[in-house]
Structures are given as C-alpha cells and as structure tokens.
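A.B. asks: Structure for the following, please:
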Amino acid sequence: MKLVVGVSGGSGMPYALAALRALHHLEVETHLVVSSGAKRVMTAEGAGPQLPDLTALAAHVHDDRDLAASVASGSFRTDGMLLLPCSAGTLAKVAHGFADTLVTRAAHVTLKERRPLVLVVREDPLPRPMLVNLLAAFDAGATVMSASPGFYHAPDTVDDLLHFVTARVLDQFGLDVPGFRRWREDGHA
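C.D. replies: The predicted structure follows:
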C-alpha cells in the first residue's frame, strides 16, 4: 500500500506522529508533505513532535512548495491520502479546489482520481464557514473526521487516546492497527 500523508498547520502534531508510526509499523509506503504552517505550529508547540520525528518515519518526504513532485500527478498511483491534522485553511482550499501547495494539490489529485481522501480536523468550536467547508469537502468525495477519541476502551494514557484516533483513521484505508480494541469485539464494552 502507498499513502500520501499531509500535515497542515492545525495543532495536533502528536496525531500525525502516531499515524506515521502506525503506517511505518504496517510497512505502508508513505509520501509525507508538511506544510509551512505545520512547521510553524511544531516550533510554537515546542515540546511536541518536531519535523525530524515525522520525516524519520516516512518512506519519502516532499517539499510543500514542489508542485512538480510525484504526488502532484494523478498518474502517480497511490491508495489515497490522509491529511492529519487538517487546518481550517487547508480544509477550505481542499473543499474548493484551490491547489496552491503540494499538500492541497495532492489532495485535489486524490479527489480527482476518486481515491480515498481522509481529512482529520482538530479545531473547536467550528464556525459556520468551517462547517460549510466540511460539507463541501464531504460532497467532493472526502471522508471528514475529527480527532476525537472514544473512551469505551478505558484509556489510561494520552498514547491510548492517540492510538484510538489513529486506528479509526486508518480503518478508512482498510488498515488494521495492532492492539486496537473495537466496540464489543471481545464481548466487553
């Protein structure tokens, strides 16, 4: 399997790191694109994951300014794209086909080729323009998710919460994350 992983400027870099770790463990070929906004957020959040943490887990890393990169073309076959976290600005661009960066171009190509595109937003509250953009992205063919962990698996740590969201997101690509306990799968809540 081959996935494009986009990381945009929304807070939530631990989600991106958890997803890349899982994809690396599952031996999925990843093509990572990190926006300039995401790089600024990483620096601002300080103690969280930094760019080298993300790039170390990716099979390929592309510059967000390189609109001639392989993932910018529909002829470059992938099994879809994950955008985690997906900032409000990136969401708006994807929802309306504005492909001015490699992250947004790769998302556009993913929709154009009718491949799975999963946008994971991590922002609250949701103002009306963002709600409209979420619906527009959904109508364009994207799967829209929030970075919202469940609690039925009785999490003990932040890593447990990250694992839950990662597993639910990767479910969208038919990938099973080891150790993920599904609702009532083992006869328990």
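A.B. asks: When you work out contacts or count neighbours from here on, use the C-alpha atoms and nothing else.
C.D. replies: Fine.
A.B. asks: Is there a neighbour count for Glu185? I'd like the number.
C.D. replies: Counted with other Cα atoms under 10 Å, residues neighbouring Glu185 total 8.
A.B. asks: Provide the secondary structure category for it.
C.D. replies: coil (DSSP: H, G, I helix; E, B strand; the rest coil).
A.B. asks: any idea how far the residue lying closest to Ala142 once chain neighbours are set aside lies from Gly10?
C.D. replies: Closest residue to Ala142 apart from its sequence neighbours, by Cα to Cα, 6 or more residues apart in numbering: Leu117 at 4.9 Å. Noted for Leu117: a distance of 17 Å to Gly10, by Cα to Cα, to the nearest Å.
A.B. asks: Show me which of those two is the more surrounded one.
C.D. replies: Leu117 (29 against 22).
A.B. asks: give the contact list for that one.
C.D. replies: Gly80, Met81, Leu82, Leu83, Ala107, Thr110, Leu111, Gly141, Ala142, Thr143 (Cα atoms under 8 Å, 6 or more residues apart in numbering).
A.B. asks: compare with the first, here's sequence two:
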Amino acid sequence: MEERPRIVVGISGASGAVYGVRALALMRAAGVETHLVVTRSAHLTLSQELGLGPSALAEKADVVHNVADVGASISSGSFRTLGMLIAPCSVRTMSEIATGVTSSLMSRAADVVLKERRRLVLMVRETPLHLGHLRTMTALTEMGAVIMPPVPAFYAQPASLEEMVDHSVGRALDLFGIDHDACRRWTGMGAARRGQTS
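C.D. replies: The predicted model follows:
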C-alpha cells in the first residue's frame, strides 16, 4: 500500500495562528498526513486570536507531538516527510533554527528537515525588520529554507480576510507540490480584462 505524503506543521507564538490552522485543513482535504507541533506561546495566541484550545486544535491534525518530546518520530531523518511548514513562524523560532539550537521539538524537527535537504517553509510574522532579522533570514536561505512572510495578494481582489489567508496558505502549499484550490491564480492582465463585463 502506498504511503500517504506527510508534512510536519509547526505553529509558533507569533500572531497569525490562523495560517497554521488553515494549513492543517487544506492539507487534510488534499490527503496529506499532518504531524503537528505547537509551542507553549502558540497555545496562548491560538486562544487569544481564534478561541481555540489544545483539544480542538488536536482534532485538526493526524498526529500531535508535544513540543518537549525531542524523541518523537519527527525528530529523526529516517522518518520520511515532504518537509515542514511553520505557520506562523516567530523570530525566536526562526533564530533557533538558524543557529542550530534544538532545545525543543519545533527547532529539532526543522533542523532535521534542513539536514535531510527537505523543504522548510517559514511564514515569518514580524515587521518592521531590523538588520539582525534580515541576516538571520539570509543565513536560513543559504541553508536551504524558504522564507515566506504571509503577504496579501491584492491582485486577486480578496473579498474577505478568509480569502487573504487562503491565498497565503495556498502559496505555501504550492512550495510542497500539494494540489489545492485555495487561491485564485494569476492568468495575466489580458485574461483579467477579457473576463470583465461592461
């Protein structure tokens, strides 16, 4: 029997918990097995921004790993995955990964993804950025990570906050080759004009 594709999903304490929650939903719809790890501060953000507790969040993933469990399956390169998406990614989590600090399962799983040359996508949620942030992002890019801040795409003319979230999450899923219909795809200015009615 063919294995389902697996992805590690990390939710850190930065604002934007909705990105991680929506990613879990879209991956489930696409038939991807999700392995979730959540930092302690992320639980506070999830509660503040979405009113979502740990058990309600756990129902959205296939497997949930405790952030302190550095011996979990996702801490080993022999556990095959497509990679890891951290959505949102805090500056603290980003910095730990860049320096090779693996004090939690979040940073350990990300470190494994990098060493195995798998896809690591970080939806970094911070602005404005100082030079230290930018240098850390450069270092991570040189190590093979993809820095993908969730930036709204206004050309898609989103009608709601949900559509804006879906576009960013959908573009992140594109980086893993996951099929979805979460975002409106650009077909060119000419095509947009032809679709207009007078």
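A.B. asks: rewinding a little: let's have the contacts of Leu117 of structure 1 in TSV, adding distance to Thr43 of structure 1, secondary structure and neighbour count.
C.D. replies: Formatted as TSV, the contacts of Leu117 of structure 1 follow (distance: Cα to Cα, whole Å; DSSP: H, G, I helix; E, B strand; the rest coil; neighbours: other Cα atoms under 10 Å):
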residue	distance to Thr43 of structure 1	secondary structure	neighbour count
Gly80	28	coil	23
Met81	25	strand	28
Leu82	22	strand	27
Leu83	19	strand	26
Ala107	25	helix	35
Thr110	29	helix	27
Leu111	31	helix	21
Gly141	33	coil	18
Ala142	29	coil	24
Thr143	29	strand	18
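A.B. asks: which bit of structure 1 covers stretch 151-159 of structure 2?
C.D. replies: Residues 148-156 of structure 1 are matched to stretch 151-159 of structure 2 when aligned by TM-score structural alignment.
A.B. asks: Which positions in that stretch come out as buried?
C.D. replies: Pro149, His153 (16 or more other Cα atoms under 10 Å).
A.B. asks: repeat for stretch 82-94 of structure 1
C.D. replies: By 16+ other Cα under 10 Å, the buried positions in stretch 82-94 of structure 1 come out as Leu82, Leu83, Leu84, Pro85, Cys86, Ser87, Ala88, Thr90, Leu91, Ala92, Lys93, Val94.
A.B. asks: now, which of the residues you listed sits nearest Arg65 of structure 1?
C.D. replies: Nearest to Arg65 of structure 1 among those: Thr90, at 14.3 Å, using Cα to Cα.
A.B. asks: Is whichever residue in structure 2 pairs up with the closest one within a helix or a strand, and which one?
C.D. replies: Counting by TM-score structural alignment, Thr90 of structure 1 lines up with Thr93 in structure 2. Per DSSP states H and E: Thr93 of structure 2 is located in helix 91-99.
A.B. asks: Does anything pack onto that helix? Which helices or strands?
C.D. replies: With contacts taken as 3 or more Cα pairs under 8 Å, 6 or more residues apart in numbering; DSSP states H and E, helix 91-99 of structure 2 sits against helix 105-115, strand 119-124, helix 131-143.
A.B. asks: Dump those into TSV; add distance to Leu26 of structure 2 as well.
C.D. replies: Putting the helices and strands packed on helix 91-99 of structure 2 into TSV (distance: least, Cα to Cα, whole Å) gives the following:
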stretch	distance to Leu26 of structure 2
helix 105-115	21
strand 119-124	16
helix 131-143	26
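A.B. asks: Quick one, which of those gets closest to Ala25 of structure 2.
C.D. replies: strand 119-124 (16.7 Å).
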